[in-house]
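In: let's see this in three dimensions:
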Amino acid sequence: MEDPKILETIACREALALAEDLNLTHVIIASNSKQAIADIKNGARGWNGSIVHEISLRATLFRCNFCFEGRDANTEAHNLAKFSLSRGPGRHVSLGQPHDLICIPPVVVFDE
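Out: A predicted model of the protein is given here:
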């Protein structure tokens, strides 16, 4: 499956799943697909209707806003989406390289 609208709708669903896993209460989900955002906002019943329905149900758990953001403003997300097409089915988590310990400030504990 490589239909961009369906893939963008799935990405929005996955964003909500991640927000739920992280116990977030306020989320803004941006997509570079105007049609996917319109389908979510209007509760469309097309090819991505079952995904839109799931998003609608899950979105009630949050203060949630879906918005369109042009591709030039979200190149990282676009590149990640292109990369994910090369992965097999299922969910994959990639947290990138571990942080450089030099950049993480040490925790200071004071004894009283």
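In: contacts, neighbours, all on C-alpha from now
Out: Fine.
In: Glu76 versus Lys82, what's the distance?
Out: Separation of Lys82 from Glu76 (CA to CA, to the nearest Å): 10 Å.
In: do I have it right that Arg63 meets Leu24?
Out: No: using CA atoms under 8 Å as the test, Arg63 is too far from Leu24 to be in contact (9.2 Å).
In: the residue positioned nearest the centre of the chain in helix, strand or coil?
Out: The centroid of the chain falls nearest to Ala15 when counting by CA atoms, centre = their mean (2.9 Å). Secondary structure assignment for Ala15 (DSSP: H, G, I helix; E, B strand; the rest coil): helix.
In: ok, and the closest non-adjacent residue to it?
Out: Using CA to CA, 6 or more residues apart in numbering and skipping residues adjacent in sequence, the residue nearest Ala15 is Ile29, 7.1 Å away.
In: let's compare: structure for the following, please.
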Amino acid sequence: MRPTVAQTQEFDSWLLDTFEWLRSPTFQQQGHFQLARILWGIWKTRNECLVEGKTPDAVQTLNRILSTDPPPQNSGTLGHVGVIPTRNLNPGIVEPNFRSPASGIKVNTDATFSLDSKRGAIGLIFKDGRGVTLFTHSRSIIASSALAVEALAIREVLLVSTNFQLHEVRVESDCQALISQIKSNRFDWAIAPILKDIQELKIAIPRCTFVWIKREFNTQAHNLAFQRLHQQFGPL
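Out: This is a model prediction of the structure:
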């Protein structure tokens, strides 16, 4: 069913008001979260339609958006970390030489890349302050270089952390060149857009640090990325 002229005009008016709101001081204070939960509600409905075959319901989508709790203000807790599902790795495994802040989440991140095919994959391991694996995530990526894939992996960490409203995140990577660029704000032009995204995303996380670690302490994230690459594309 095509929208009527009146519906189209009403939508145009709403869209213009939204653009004005995005430029307002209110958006700088709470708007990021408001926009995120609107987009999340729409995305959730879209997934239910495509994956589960449900009929889209505008009222249910609006109720889902309105029922999402706002982020805690000036809170030193980690929010609702318990909703993070554990997958890919066995839960409850403590890393022997684990080092992390007294509170917060440590994320090991790594990437693997094939120069010939320009295909890569990332692996993320989220752990609590005791070193217990809470959540793992991996996906395949097409990129121009190994450094770009490593940068996209860290960008993914911040996207996931923001989605779960984490307040203290320690990002660990064995890519020393990348960590140095993030800390110094001196960007390689080839990956500058990704690094600028990282700088913007970390603003939403009150305490976010980036740490270089030796490769031998990052084997879980490496293996996760390697497995994803070969599962997705086969031997390269």
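In: let me see the TM-score of these two.
Out: Once superposed, chain against chain, the TM-score is 0.71 (TM-score structural alignment, normalised by the length of the first structure); 88 aligned residues with a CA RMSD of 1.5 Å.
In: hang on, the earlier thing: quick check, the residue nearest to Ala15 of the first structure in a strand?
Out: Yes: counting by three-state DSSP, Ile29 of the first structure is part of a strand.
In: that one corresponds to which position in the second structure?
Out: Aligned counterpart of Ile29 of the first structure in the second structure: Val171 (TM-score structural alignment).
In: same question for Asn74 of the first structure.
Out: Under TM-score structural alignment, Asn74 of the first structure pairs with Asn218 in the second structure.
In: surely that match meets Asp110?
Out: Yes: applying CA under 8 Å, one finds Asn218 of the second structure in contact with Asp110, separated by 7.4 Å.
In: the more surrounded of those two?
Out: Asp110 (31 against 17; other CA atoms under 10 Å).
In: doesn't that one lie inside a helix?
Out: No: read with three-state DSSP, Asp110 of the second structure is strand and lies in no helix.
In: for it, what are its contacts?
Out: Shown in contact with Asp110 of the second structure (CA atoms under 8 Å, 6 or more residues apart in numbering): 122-124, 150, 153, 173-174, 218, 221-222, 225.
In: now, these that are in helices?
Out: 150, 153, 221-222, 225 (DSSP state H).
In: which of these are buried?
Out: The neighbour count (16 or more other CA atoms under 10 Å) marks 150, 153, 221-222, 225 as buried among those.
In: quick one: the strands in the first structure?
Out: Applying DSSP state E to the first structure gives strands spanning 26-31, 63-68.
In: if you compare those strands, which one is most tucked away?
Out: strand 26-31 (a mean of 16; mean count of other CA atoms under 10 Å).
In: mean per-residue distance, that strand to the second structure?
Out: Average distance, strand 26-31 of the first structure versus aligned residues of the second structure after superposition (mean CA distance after the TM-score superposition for the first structure): 0.5 Å.
In: between the buried ones among the ones in helices among the contacts of Asp110 of the second structure, which is nearest Arg139 of the second structure?
Out: If you rank those by distance to Arg139 of the second structure using CA to CA, Ala225 comes first, at 7.5 Å.
In: ok, the closest one to Ser138 of the second structure distance?
Out: The gap separating Ala225 of the second structure from Ser138 of the second structure is 6 Å, by CA to CA.
In: overlap in contacts of those two?
Out: 121-124.
In: dump the strands of the first structure to CSV, plus distance to Asp3 of the first structure.
Out: Below are the strands of the first structure laid out as CSV (distance: least, CA to CA, whole Å):
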stretch, distance to Asp3 of the first structure
strand 26-31, 15
strand 63-68, 18
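In: of those strands, which is nearest Gly43 of the first structure?
Out: Per CA to CA, nearest to Gly43 of the first structure of the strands of the first structure: strand 63-68, 12.5 Å.
In: gap between Asp3 of the first structure and Val52 of the first structure?
Out: 15 Å.
In: give me the more crowded residue out of those two.
Out: More crowded of Asp3 of the first structure and Val52, by other CA under 10 Å: Val52, with 26 against 9.
In: map the more buried one onto the second structure.
Out: In the second structure, Val52 of the first structure lands on Leu195 (TM-score structural alignment).
In: and its match, what does it touch?
Out: Leu195 of the second structure is in contact with 151, 155, 182, 187, counting by CA under 8 Å, 6+ apart.
In: pull the number of nearby residues for the equivalent of the first one over in the first structure.
Out: When the first structure is aligned by TM-score structural alignment, the residue opposite Ala151 of the second structure is Thr9. Applying other CA under 10 Å, we find 23 other residues in the vicinity of Thr9 of the first structure.
In: repeat that for Arg58 of the first structure.
Out: Neighbour tally, Arg58 of the first structure, other CA under 10 Å: 15.
In: how close does it sit to Thr75 of the first structure?
Out: To Thr75 of the first structure, Arg58 of the first structure is 26 Å away according to CA to CA.
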